[in-house]
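Peer 1: can you look at this prediction? I've put the sequence above it.
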Amino acid sequence: MVVGPAHHYGVNVSDIDRSIEFYRDVLGLEVLREEQELSDHHEDLLGVDGTEGTFAVLGGNGFKFELKSISEPSTKNINAMRRPVDIGDDHFCWEVEDIDATYEELTERGVEFLGPPKSVGTVDSRVAYFYDPDGNVLELVEPGS
């Protein structure tokens, strides 16, 4: 068996309006599905009783990004406790044509980067990691030739 192409990437956020603004206005994704309430069957889907909240879907370049904000039960932000090398979700990556220009533009917009773009010889590319408003790690990559 081989799985099909990627469908979407999901991320839990603390403030869905702030996150929509970041992913739409700063990163340029398009809102594909406006914020709406989670369906009644999300308790079963997530395996957590009493799950309530909202979600929205953004996209760009053929990929969807699902933002989910859980209001019940109470949640915590685990990003402050984990390092980029810890087990679990690590990052999501977008390809860009000019990483230096993108880095400068996003820095001017207030995006916090772990550092400036760096070369990665093992994959002949340049990368830069940055944070979304909740501290989720995201990556930019400029592939080599």
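Peer 2: Cool, got the structure.
Peer 1: please make it C-alpha for all contacts and neighbour counts, starting now.
Peer 2: Noted.
Peer 1: do a quick rundown of the helices in this protein.
Peer 2: 16-21, 42-46, 99-108 (DSSP state H).
Peer 1: in the first one, what's buried?
Peer 2: Same thing as helix 16-21. Neighbour-count burial for helix 16-21 flags I16, S19, I20 (criterion: 16 or more other C-alpha atoms under 10 Å).
Peer 1: okay, now the one to match up with it:
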Amino acid sequence: MKVTGAHHTSYTVSNLERSLEFYVGLLGCQVIWQRENRDQYFRDIVGYPDSVAKMAMLSIPGSPHAIELIEYIVPRGVSADVRTKNVGSSHIAFLVDDLRSGYEELCAAGVKFRSPPVAITAGANKGAWAVYLTDPDGITMEFFQPPKTETKS
């Protein structure tokens, strides 16, 4: 078998509606589909024989990659310590075009950031800007503004 690409990143959330307000309402993702899933194939994949989940698949503007949000109704999930230092934590990095203004808008909306935008001063991403933020469940994500490329005339 050969990996040929990436389809989606999935996050388990405590409240799907609240998460949709964040990912759609604040970040600008779009709902591809949303439904309650009791299907046997889903139960087989996740390994919970009686599972019931509220689910949504979201498109990310400008990207073929999607985000799947799952709220388990049965079995009910518990919160995990998903801080970035902990084994098993992960994050998605969203490309943005104006990190400073996005940061200010989302701060005003109550979104929690680890820091103000940070200039990357060394390494492969030198000249870029980045910042970590968290969704309503404390799941970390990153906004990444690539370095500006100069056009030659």
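Peer 2: Nice, I can see it. Note that the structure is a prediction, hence the values are computed from the model and not measured.
Peer 1: quick one: which of the buried residues of helix 16-21 of structure 1 is nearest L138 of structure 1?
Peer 2: S19 (13.3 Å; C-alpha to C-alpha).
Peer 1: so what's that closest one closest to, chain neighbours aside?
Peer 2: Among residues not flanking S19 of structure 1 along the chain, P133 sits closest, at 6.6 Å (C-alpha to C-alpha, 6 or more residues apart in numbering).
Peer 1: show me what contacts that neighbour?
Peer 2: Applying C-alpha atoms under 8 Å, 6 or more residues apart in numbering, we find P133 of structure 1 in contact with R18, S19, F22.
Peer 1: in JSON lines, list those along with distance to H41 of structure 1.
Peer 2: JSON lines is the format used below for these (distance: C-alpha to C-alpha, whole Å):
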{"residue": "R18", "distance to H41 of structure 1": "26"}
{"residue": "S19", "distance to H41 of structure 1": "24"}
{"residue": "F22", "distance to H41 of structure 1": "28"}
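Peer 1: just curious, which of the residues you listed is nearest to V2 of structure 1?
Peer 2: S19 (32.9 Å).
Peer 1: need the counterpart of the closest one in structure 2.
Peer 2: Here S19 of structure 1 is matched to S19 in structure 2, going by TM-score structural alignment.
Peer 1: ok, its match - contacts?
Peer 2: With C-alpha under 8 Å, 6+ apart, S19 of structure 2 has these contacts: V13, L69, D135, P136.
Peer 1: save those residues as a markdown table, and put in distance to G62 of structure 2 too.
Peer 2: Shown next, in a markdown table, are these (distance: C-alpha to C-alpha, whole Å):
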| residue | distance to G62 of structure 2 |
| --- | --- |
| V13 | 24 |
| L69 | 19 |
| D135 | 21 |
| P136 | 24 |
